[in-house]
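S.K.: starting from these lines, generate the structure:
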Amino acid sequence: MSEVADHGRLMDDVYRYQRLFYDITRKYYLLGRDHMIANMQVHPGDRVLEVACGTGRNLAAIRKRHPRALLFGLDISDQMLISARRKLDGAARLAQADACSFDPEALFGEAEFDHIVFSYSLSMIPDWQAALDEAMRHLAPGGTLHVVDFGDQGRLPGWFKTGLRAWLARFHVAPRDTLGAAMQDMAAGAGTLTGHSLYRGYAIYGCLTR
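M.R.: Purely as a prediction, here's the structure:
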């Protein structure tokens, strides 16, 4: 079995039952998601893709703020997509795919997107740099890449950081301490970057406009 299939099966195993109470529990520690959504400048007709869309929670929130946007979501976990389809009820086009290698035209009939979103997903994607590179390949000129994820917790007590990361590891989550630097490198050759840490480094938010 390929590494992609292995990871998809792992995510299905992790979320087979967790998806049933995922949104209720994650609101307490996936901080900054609504901050990211509130800062998205989405116009009517804009195509918005969330990579690793999970239960569809973010796409539902984007739809509420921008009802005339065209919404798309992909996830490697079929189990998560069950929840997303129920939540979105046809309001977004959803597909099972690997974040590091996907064909949006085959999946959605779209070659590129005006907004691509990563929300607490890069910390769960083994080759997260490849996922960012793949997203940039499908970002339209003038489009924006939006990212929120765990930060380095640099301004929080050491015991908190140690405990948080040990707990996250139980769910196959690993904060990417070089995420900010990686986005700066991408912006150097592809556009402009705005962003900052949130909650004393608990999370990091970035917005890269091509």
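
S.K.: CA only for contacts and neighbour counts going forward, please
M.R.: Noted.

S.K.: can you tell me which strand in the chain is longest?
M.R.: strand 139-150 (DSSP state E).

S.K.: give me the buried positions along the host helix or strand of Leu81.
M.R.: Leu81 belongs to helix 78-88 when elements are defined using DSSP states H and E. Buried residues in helix 78-88, counted by 16 or more other CA atoms under 10 Å: Asp78, Gln79, Met80, Leu81, Ser83, Ala84, Arg85, Lys87, Leu88.

S.K.: pretty sure the last one is touching Cys53, no?
M.R.: No - the pair formed by Leu88 and Cys53 falls short of the contact definition of CA atoms under 8 Å, at 11.3 Å.

S.K.: so what's in contact with the two at the same time?
M.R.: Leu59 (CA atoms under 8 Å, 6 or more residues apart in numbering).

S.K.: picking that back up, continuing past the helix holding Leu81, what's the next helix or strand?
M.R.: Scanning forward in sequence from helix 78-88 by DSSP H and E, the next helix or strand is strand 92-96.

S.K.: what's in contact with that next one?
M.R.: 59, 70-78, 81, 85, 107-108.

S.K.: quickly find the element holding the closest residue in space to Asp177 that isn't next to it in sequence.
M.R.: Closest residue in space to Asp177, ignoring its immediate chain neighbours: Asp152 at 5.3 Å, by CA to CA, 6 or more residues apart in numbering. Counting by DSSP H and E, there is no helix or strand that carries Asp152.

S.K.: so what's Asp152 up against?
M.R.: Asp152 sits in contact with Pro175, Arg176, Asp177, Gly201, Tyr202, Ala203, where contact means CA under 8 Å, 6+ apart.

S.K.: what about the second one, how many residues nearby?
M.R.: So the one you mean is Arg176. 18 (other CA atoms under 10 Å).

S.K.: compare with the first, here's sequence two:
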Amino acid sequence: MLERSAAGPDRMGARVAADAAHRMDRMYRHQRHVYDLTRKYYLLGRDGLIRDLAPAPGHRVLEIGCGTGRNLVRAARRYPAARFFGVDVSGEMLASAARGVARAGLASRIGLARADATLLDPAAVFGEPAFERVYFSYTLSMIPDWEAALDRALAAVAPGGELQIVDFGAQEGLPAAARRALRRWLALFDVTPRDRLEEHLAASAATIGATLSVTRPYRGYSQRAVLRTTC
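M.R.: Model (predicted):
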């Protein structure tokens, strides 16, 4: 299994990345052991994203913010002819991911690396400049500079490939009191729903001539986006 670290392009960027890594390691040092058991009840739509990836044989799939590796293992089992890669800023989470991947017997098919999403250079990390599928699963809401992370991710999508996202939405279909309570609770975990996600993606799609679809299932509890680039 490939495990590497990504160097930032400048000193300031590297310092910001180190701060983010320290914050995530502190948060997940103990949570990572029960993360998958607890998150399955409210990270809605993750398995739907995996079903929609549908990579062709030989396609490369990159998860940004792979956490414990739960999604990568499920996707690799579902698509045995594709190649999978995952990055995370937290070394603690990557340790759990490495163990999970090894237990699943998928170490030869899933590469892991420590990297900050806002500084990601997949060619330097994995030797792969682009991927047919790149996805975020409930991670953009935890990345302070989420726009930069999106831009880096889109730059890593191969021509004709897809950037797919599932994350917390604006909860517009929920009662106002429920929305306020949910957001206060999410803030305890440094999670902020990205209400401008569609706007940012639409601008990016218009710039590069890509197509974009956005849905908001579960009464807006989550938002699901697919941006398809042209060949």
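
S.K.: returning to that earlier point: which residue in structure 2 lines up with the residue nearest to Asp177 of structure 1?
M.R.: Taking TM-score structural alignment for the superposition, Asp152 of structure 1 sits opposite Ala170 in structure 2.

S.K.: mean deviation of the helix holding Leu81 of structure 1 from structure 2?
M.R.: For helix 78-88 of structure 1, the mean deviation from structure 2 after alignment is 0.5 Å (mean CA distance after the TM-score superposition for structure 1).

S.K.: quick one: that helix aligns where in structure 2?
M.R.: By TM-score structural alignment, helix 78-88 of structure 1 lines up with residues 91-101 in structure 2.

S.K.: and the helices in structure 2, which stretches?
M.R.: Here structure 2 has its helices, by DSSP state H, at 11-31, 35-39, 46-53, 70-78, 91-103, 122-126, 146-155, 176-187, 197-208.

S.K.: tell me which of the ones you listed sits nearest to Tyr138 of structure 2.
M.R.: Evaluated over the helices of structure 2, closeness to Tyr138 of structure 2 peaks at helix 46-53, with 8.2 Å, by CA to CA.

S.K.: and the angle from the closest one to helix 70-78?
M.R.: 40 degrees (axes from the mean of the first three to the mean of the last three CA atoms, to 10 degrees).

S.K.: buried residues in helix 46-53 of structure 2?
M.R.: By 16+ other CA under 10 Å, the buried positions in helix 46-53 of structure 2 come out as Arg46, Leu49, Ile50, Leu53.

S.K.: centre-most residue in structure 2?
M.R.: Centroid-nearest residue in structure 2, with CA atoms, centre = their mean: Phe136, separated by 2.5 Å.

S.K.: now do the contacts for that one.
M.R.: The contact partners of Phe136 of structure 2, taken as CA under 8 Å, 6+ apart, are Glu63, Ile64, Gly65, Gln164, Ile165, Val166, Asp167.

S.K.: JSON lines for those residues, including distance to Val16 of structure 2 and neighbour count?
M.R.: Formatted as JSON lines, these follow (distance: CA to CA, whole Å; neighbours: other CA atoms under 10 Å):
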{"residue": "Glu63", "distance to Val16 of structure 2": "21", "neighbour count": "23"}
{"residue": "Ile64", "distance to Val16 of structure 2": "17", "neighbour count": "25"}
{"residue": "Gly65", "distance to Val16 of structure 2": "16", "neighbour count": "26"}
{"residue": "Gln164", "distance to Val16 of structure 2": "26", "neighbour count": "25"}
{"residue": "Ile165", "distance to Val16 of structure 2": "24", "neighbour count": "23"}
{"residue": "Val166", "distance to Val16 of structure 2": "25", "neighbour count": "27"}
{"residue": "Asp167", "distance to Val16 of structure 2": "24", "neighbour count": "26"}
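
S.K.: of those residues, closest to Arg32 of structure 2?
M.R.: Gly65 (13.3 Å).

S.K.: tally of neighbours for the nearest residue to Ser96 of structure 2 once chain neighbours are set aside?
M.R.: Leaving out its chain neighbours, the residue that sits closest to Ser96 of structure 2 by CA to CA, 6+ apart is Thr68, at 5.2 Å. Using other CA under 10 Å, Thr68 of structure 2 is surrounded by 24 other residues.

S.K.: so what's Thr68 of structure 2 up against?
M.R.: Arg32, Tyr35, Asp36, Met93, Leu94, Ala95, Ser96, Ala97, Ala98, Gly100.

S.K.: same thing but at 6 Å, please
M.R.: Met93, Ser96, Ala97 (CA atoms under 6 Å, 6 or more residues apart in numbering).

S.K.: that one -> structure 1?
M.R.: Aligned partner of Thr68 of structure 2 by TM-score structural alignment: Thr55.

S.K.: any idea how far its match is from Asp46 of structure 1?
M.R.: 22 Å (CA to CA, to the nearest Å).

S.K.: centre of the chain to stretch 130-150 of structure 2, how far?
M.R.: 5 Å (CA atoms, centre = their mean, to the nearest Å).

S.K.: what range in structure 1 does that stretch sit on?
M.R.: Residues 112-132 of structure 1 are where stretch 130-150 of structure 2 aligns, with TM-score structural alignment as the criterion.

S.K.: quick one: end-to-end distance for the matching stretch.
M.R.: In stretch 112-132 of structure 1, first residue to last residue: 14 Å (CA to CA).

S.K.: save the contacts of Asp152 of structure 1 as JSON lines, and put in distance to Ala166 of structure 1 too.
M.R.: What follows is the contacts of Asp152 of structure 1, written out as JSON lines (distance: CA to CA, whole Å):
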{"residue": "Pro175", "distance to Ala166 of structure 1": "11"}
{"residue": "Arg176", "distance to Ala166 of structure 1": "14"}
{"residue": "Asp177", "distance to Ala166 of structure 1": "15"}
{"residue": "Gly201", "distance to Ala166 of structure 1": "17"}
{"residue": "Tyr202", "distance to Ala166 of structure 1": "15"}
{"residue": "Ala203", "distance to Ala166 of structure 1": "16"}
